[in-house]
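Q: next comes the sequence, and after it the predicted model I'd like to discuss.
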Amino acid sequence: MPFLLIDFPVFNPVAVSLGPVVIRWYALAYIVGIVLGWVYARSLLKKERLWAGPAPITLVQLDDFILWVTIGIIVGGRTGYVLFYNLPFFAEHPREILELWKGGMSFHGGFLGCVVAVILFARRNNVSILSLGDITTAVAPIGLLLGRLANFINSELWGRHADPSLPWAMIFPNGGPLPRHPSQLYEAGLEGILLFTVLAIMIRMGALRRPGLILGCFITFYGIARIIGEHFREPDPQLGFLWGGLTMGMLLSVPMLVVGAIIIAATMRREARQPAPDET
């Protein structure tokens, strides 16, 4: 039933153009994601009932942390892409490592960059590493959602071949003549909307009173969501399928399941922070 196929709506790759200043959709997703995440994080820190008392991180400390985590995302994301996805190419063309405008970022690398930023900032400012990790991962799905939407707009990281009868199968302009899954939208739904909703519900139920619980759940749930999404996503052409039909995204997500489960188990063994009597 070919008449059901959807032609990909071609977007201008440039989101904002002001004279010589050009901002592409992917860069705009990073900017808006960080700003919205900062606003949401501030709102969580202001609600003492979520923490059973004053939040362990001040608003001023959060404002200072934004620069740290932004650097962690960019440096970690680019380093992860270079090492995990295209090392032979960048070994021959090292100058292109700094050409971020050409694309090429890895979530897993960006996440590790965030981990480093959280640890260094927390130690320098004498705040809880786990609580800072909680607030960081609580807002992370916002950036993931916008990033996947930017992937879709850029017609990149499209999905595997789909049955032509699938009503939402798409023909991407640079993906060949066969219909494909719009896997960027699948991942936006799983890693962005669904993950944000689950973590928000957990926060309302008091998860922030157990430092590390949101962090552990984010790591675990993201790993699950990414592995599911990889079943529909076309592997990077320079890598293809790896052992047993696995993809690099799947392999990098498996350790997240293990680490996330360990953090959750360790967190649940500790007593949750209780509100003072006059706060009940």
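A: Looks like it came in fine.
Q: when you work out contacts or count neighbours from here on, use the C-alpha atoms and nothing else.
A: Noted.
Q: need the contact list for Ile219.
A: Under the criterion of CA atoms under 8 Å, 6 or more residues apart in numbering, the neighbours of Ile219 are 256-257, 259-260.
Q: how close does it get to Leu195?
A: Using CA to CA, to the nearest Å, we find Ile219 at a distance of 10 Å from Leu195.
Q: same thing with Asp63?
A: 24 Å.
Q: which one of these two has more residues nearby?
A: Leu195 (23 against 14; other CA atoms under 10 Å).
Q: that one belongs to a helix?
A: Yes: counting by DSSP: H, G, I helix; E, B strand; the rest coil, Leu195 is located in a helix.
Q: go ahead and confirm it touches Ile224.
A: No: with contact defined as CA atoms under 8 Å, Leu195 does not count as touching Ile224 (10.4 Å).
Q: now do the SS call for Gln274.
A: Assigned with three-state DSSP, Gln274 falls in the coil class.
Q: how many residues are close by it?
A: 15.
Q: ok, Ile264 next?
A: Neighbours of Ile264 using other CA under 10 Å come to 21.
Q: contacting residues for it?
A: Here Ile264 is in contact with 212-213, 216-217 (CA under 8 Å, 6+ apart).
Q: how close does it get to Val258?
A: In terms of CA to CA, Ile264 sits 10 Å off from Val258.
Q: in helices, which of the contacts of Ile264 fall?
A: For the contacts of Ile264, the ones inside helices are 213, 216-217, with DSSP state H as the criterion.
Q: closest one to Cys114 out of these, please.
A: Using CA to CA, Gly216 is the member of the ones in helices among the contacts of Ile264 that lies nearest Cys114, at 14.3 Å.
Q: just the helices in the stretch 51-200 of the chain please.
A: Assigned by DSSP state H, counting those that start in this stretch, the stretch 51-200 of the chain shows helices spanning 59-85, 87-92, 107-125, 129-153, 183-187, 195-204.
Q: please compare the first structure with the one that follows:
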Amino acid sequence: MNALIPFPDISPEIFSVSLFGIEFALRWYALAYIVGILLGWRLVVLAARTPRLWRDETPVMRPQQIEDLLTWVIVGVILGGRLGYAFFYQPEYYLSNPGQILRVWEGGMSFHGGALGVILAGLVYALRHGIAKVSMGDLVVLGVPPGLLLGRIANFINAELWGRPTDLPWGVAFPTEAAQYCPDVTGICARHPSQLYEALLEGVVLGAVLIWLAWRRGAFKTPGLLLGVFLGGYGIARFAVEFVRQPDAQFVSAGNPLGLAWHIGGYGLTMGQILCLPMIALGAFFVLRARARARARTQA
């Protein structure tokens, strides 16, 4: 048997209490959302309270505005994430069962849908309050990586969104019946801990790059740079991890064992990779435009 890492004995529930015959539980996933949003909010407020980071030492938003925006962001994340999961990954089921769409407590969220929800909420807020949209985007994306880091760790604790089977020594034996269904593997099936790969790339690496650009390279003085780096960086990281991430079951079939959402002759892209391509393109657009405008200001 190949070397592997046993799945740690961690319950998805931190604690539970019973009140009036109803069981209430605090789960790691919910705590990850709460703490991730709080950490991101404090990081964004810190940037807004540091005038030297901004052109003419004038932050694009005041701390009170950031606090107001937070409510919009939370709604955008939840509604966008749920609608994205329903219509990107299981449209036939949810169109046939529309009453199931908003049952978020049953699981199923899409990062790409959540991102679209936040973008829409941010645009509406910026238009209502006369805030520069791109500069606000730079500020908002600075606070996203902590949530990505904690959310992916919670995915790991929940033993969900695991990767494809692997014989690498850091492969993890996830305990669920679905994770252990590996027709080509004899004995215990180890899989890529793709949740941790994403936590490292999207949370730690991308977050560190954004902080470095903001505090050490004056990125807020070049509107669109941080926004572009985040979009492109997340898209590239997720696109790469998709090669070892197990796709959603509805995409897998006897004729399509890799679960590709689009393919020709067995070669193609997963749904996650397809959704990342516009992010990468948009990220490149914002970075190139920001750099071009910075050069134009220097030459003026």
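A: Perfect, I can see it now. Every value quoted in this text rests on a predicted model; they were computed, and no experiment measured them.
Q: re the thing from before, looking at the contacts of Ile264 of the first structure, which one is closest to Glu156 of the first structure?
A: Distance to Glu156 of the first structure, by CA to CA, is smallest for Cys217 among the contacts of Ile264 of the first structure, at 28.4 Å.
Q: list the contacts of the residue mapped onto that closest one from the second structure.
A: Alignment note: Cys217 of the first structure maps to Val229 in the second structure; criterion TM-score structural alignment. Contacts here follow CA under 8 Å, 6+ apart; on that basis Val229 of the second structure touches 210, 283-284, 287.
Q: out of those residues, the closest to Leu123 of the second structure would be?
A: The closest of those, once distances to Leu123 of the second structure are taken by CA to CA, is Gly283, at 17.2 Å.
Q: what's the closest one aligned with over in the first structure?
A: So Gly283 of the second structure corresponds to Gly260, using TM-score structural alignment.
Q: mean deviation of the helix or strand encompassing its match from the second structure?
A: According to DSSP states H and E, Gly260 of the first structure maps onto helix 248-268. Overlaying the second structure shows helix 248-268 of the first structure at a mean distance of 0.9 Å from the equivalent residues (mean CA distance after the TM-score superposition for the first structure).
Q: could you do stretch 215-223 of the first structure as well?
A: Once the two are superposed, stretch 215-223 of the first structure sits an average of 0.6 Å from its aligned residues in the second structure (mean CA distance after the TM-score superposition for the first structure).
Q: can you check stretch 66-73 of the first structure too?
A: Mean deviation for stretch 66-73 of the first structure: 0.4 Å (mean CA distance after the TM-score superposition for the first structure).
Q: what range does that stretch cover in the second structure?
A: Using TM-score structural alignment, stretch 66-73 of the first structure lines up with residues 70-77 of the second structure.
Q: list the buried residues of the matching stretch.
A: 70, 72-74, 76-77 (16 or more other CA atoms under 10 Å).
Q: how much space between Pro255 of the first structure and Ile262 of the first structure?
A: The value you get for Pro255 of the first structure to Ile262 of the first structure, if CA to CA is used, is 11 Å.
Q: apologies, that question was intended for Gly133 of the first structure.
A: Gly133 of the first structure sits 15 Å away from Ile262 of the first structure, going by CA to CA.
Q: next: Leu62 of the first structure.
A: 27 Å.
Q: one more: Ala162 of the first structure?
A: Relative to Ile262 of the first structure, Ala162 of the first structure is positioned 37 Å away (CA to CA).
Q: more crowded one of these two?
A: A count of neighbours by other CA under 10 Å puts Ala162 above the other of Ala162 of the first structure and Ile262, at 17 against 13.
Q: now that one, nearest residue through space, not along the chain?
A: Arg180 (4.7 Å; CA to CA, 6 or more residues apart in numbering).
Q: now which residue in the second structure aligns to the one you found?
A: Using TM-score structural alignment, Arg180 of the first structure pairs with Arg191 in the second structure.
Q: ok so, going back, got JSON lines for the buried residues of stretch 70-77 of the second structure, with distance to Glu242 of the second structure too?
A: Formatted as JSON lines, the buried residues of stretch 70-77 of the second structure follow (distance: CA to CA, whole Å):
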{"residue": "Leu70", "distance to Glu242 of the second structure": "30"}
{"residue": "Trp72", "distance to Glu242 of the second structure": "30"}
{"residue": "Val73", "distance to Glu242 of the second structure": "26"}
{"residue": "Ile74", "distance to Glu242 of the second structure": "26"}
{"residue": "Gly76", "distance to Glu242 of the second structure": "25"}
{"residue": "Val77", "distance to Glu242 of the second structure": "22"}
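Q: what is the nearest of those to Asn2 of the second structure?
A: Val77 (40.2 Å).
Q: tell me the contacts of the nearest residue to the closest one once chain neighbours are set aside?
A: Spatial nearest neighbour of Val77 of the second structure, excluding adjacent residues (CA to CA, 6+ apart): Gly114 at 4.3 Å. Neighbouring residues of Gly114 of the second structure by CA under 8 Å, 6+ apart: 76-82, 84.
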